[in-house]
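Participant: requesting a structural model of the entry that follows:
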Amino acid sequence: MLAATGQECLSGLKEAAERDWTVPAGGLEWSCRAALDHLALGLIGYAGLLIARPTDRYITLFASLDAQAPVAHCLEGLHIATVVLRSAVREAPATVRAWHPWGHSDASGFAAMGLAELTVHTFDIGRGLGLELRPSNEVSAVILDRLFPDAPVGHAASDTLLWCTGRTELPGLPHRTSWQWDGTVR
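Facilitator: Below you'll find the predicted structure:
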């Protein structure tokens, strides 16, 4: 699912590679370019956590996109980060656990975190660039099931994911101004 979701996100973002990525990414304080860098850093970080398996801290390797490179080339970096995370998830034994500030997790948890980062930040960047890049209901349902066990029911999964992450409103529920997922193994 990481590979397909990564390709879908990249396809949507490639449409806007020549636009102005200095504009804010959706409702974030980051520019679209900064959100893209955060996304690549996060995916590499999750892979690193699965590989190093620390119990109480982030890893010491940080990855970033070349600030001087054109966005089209940086999207290649996002593809690389997605493949590295997918490989780390695939290679991690079922018993592997690693630290994350929102719950020690296993390979499926880090895969879900990667999916959440990919879909939600692609949505953010798309909003900033004037594109509608909503996460699919199928992928959103996987993320919700793994990371948001207390998510409200009765709405489309993509709407619920965007509400859980403070991006949109749901009927009858207040807009979230703070949030976090639960990556613990259940």
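Participant: hey, let's count contacts and neighbours off CA atoms from now on
Facilitator: Will do.
Participant: does S140 count as helix, strand or coil?
Facilitator: helix (DSSP: H, G, I helix; E, B strand; the rest coil).
Participant: can you get me a residue count around it?
Facilitator: With neighbours defined by other Cα atoms under 10 Å, the count for S140 comes to 24.
Participant: surely it meets A157?
Facilitator: Yes: using Cα atoms under 8 Å, S140 is in contact with A157, at 5.4 Å.
Participant: need the contact list for the residue most central in space within the chain.
Facilitator: Centroid-nearest residue in the chain: E117, 0.6 Å away (criterion: Cα atoms, centre = their mean). Residues near E117 by Cα atoms under 8 Å, 6 or more residues apart in numbering: L39, G42, L43.
Participant: alongside the first, I'd like the structure of this one:
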Amino acid sequence: MHGSIEAEALPVTAEDLGQAVQLAVATLRKAPAASWSSMAGTLEWDCWETVEHLSDDLFAYAAQLGPRRPPLNGEVPFVWESRRPGGPANAIHADRAAGSAGLLQVLEASGALLVAMVRTTPPQVRAYHSHGVSDPEGFAAMGVVETLVHTHDLAEGLGLPWDPPADLCSRVLARLFPDAPGTTDPWPTLLWATGRTALPGRPRLTKWRWYGTPRT
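Facilitator: Model prediction:
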């Protein structure tokens, strides 16, 4: 699905996040059971670890919005730890005895936590993120980016097609990547903005970030 990201920016919603997670889970369910030890795209993690990392991202964003007075100067202090040298440092780990179906259930549940927090947190609430103190919409957009881009990494490792909706990509680009080009297809542009690929006339980024601070 393709299009332009020049259209008027619409807010990123809890429904957008829920759609991204459900599309990702539906795609990842097609992976052969033996593929989960494959490396995830250009990451240094295998596909199982990458789903745990994505689940952890979604959980952590939900947790940031959780306290009555969300922290503005740091993360809610869960213990994040890696299971191996070089592996992702997570608070969330899936029980390997539950297999890939259990792993994807962990992903779906973590996504649902963030969906619920975005839906029920007043829009004026702010919470810390290293890329800018943000609002519920910002955390929804961050969750969408994490989901779309890491599912891209996973799809490469698992040998699966992955082409998320252009309108969803457009909304998160407008919310988090104000310097991204507005005349290129949204999905390749999001991959460029997150250091995954080059665009015509724009080399692949070796450093990148988003800007979670609310625009108004």
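Participant: quick revisit: what would the contacts of E117 of the first structure look like in a markdown table with neighbour count?
Facilitator: Below are those laid out as a markdown table (neighbours: other Cα atoms under 10 Å):
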| residue | neighbour count |
| --- | --- |
| L39 | 24 |
| G42 | 22 |
| L43 | 28 |
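Participant: mind checking which of these are in strands?
Facilitator: Using DSSP state E, no member of these sits in strands.
Participant: SS state for L118 of the first structure?
Facilitator: Relying on three-state DSSP, one would call L118 of the first structure helix.
Participant: measure it to Q7 of the first structure for me?
Facilitator: Counting by Cα to Cα, to the nearest Å, the gap from L118 of the first structure to Q7 of the first structure is 10 Å.
Participant: and the alignment partner in the second structure of P54 of the first structure, how far is that from G143 of the second structure?
Facilitator: Counting by TM-score structural alignment, P54 of the first structure corresponds to P71 in the second structure. Using Cα to Cα, we find P71 of the second structure at a distance of 18 Å from G143 of the second structure.
Participant: show me which of those two is the more surrounded one.
Facilitator: Using other Cα under 10 Å, the more surrounded residue of P71 of the second structure and G143 is G143, with 29 against 17.
Participant: secondary structure element for the more buried one?
Facilitator: If you go by DSSP states H and E, G143 of the second structure is part of helix 136-158.
Participant: quick check: that helix compared with the first structure, mean distance?
Facilitator: Superposed on the first structure, helix 136-158 of the second structure shows a mean distance to its aligned partners of 0.4 Å (mean Cα distance after the TM-score superposition for the first structure).
Participant: corresponding residues in the first structure for that helix?
Facilitator: Residues 107-129 of the first structure are where helix 136-158 of the second structure lands when matched by TM-score structural alignment.
Participant: just how off-centre is that stretch within its chain?
Facilitator: 2 Å (Cα atoms, centre = their mean, to the nearest Å).
Participant: follow-up on the earlier one: now for L118 and Q7 of the first structure: what residues contact both?
Facilitator: In contact with both L118 of the first structure and Q7: no residue, using Cα under 8 Å, 6+ apart.
Participant: those two - which one has more neighbours?
Facilitator: L118 (25 against 15).
Participant: show me what contacts the more buried one?
Facilitator: T5, G6, C9, L39.
Participant: aligned partner of the last one in the second structure?
Facilitator: Residue-level alignment of L39 of the first structure against the second structure, with TM-score structural alignment as criterion, gives L54.
Participant: please apply the same query to A72 of the first structure.
Facilitator: Looking across to the second structure (by TM-score structural alignment), A72 of the first structure lines up with A101.
Participant: need the contact list for that match.
Facilitator: R29.
Participant: the helix or strand harbouring it against the first structure, how far on average?
Facilitator: For A101 of the second structure, the host element (DSSP H and E) is helix 99-120. Superposing on the first structure and averaging over aligned pairs (mean Cα distance after the TM-score superposition for the first structure), helix 99-120 of the second structure comes out at 0.6 Å.
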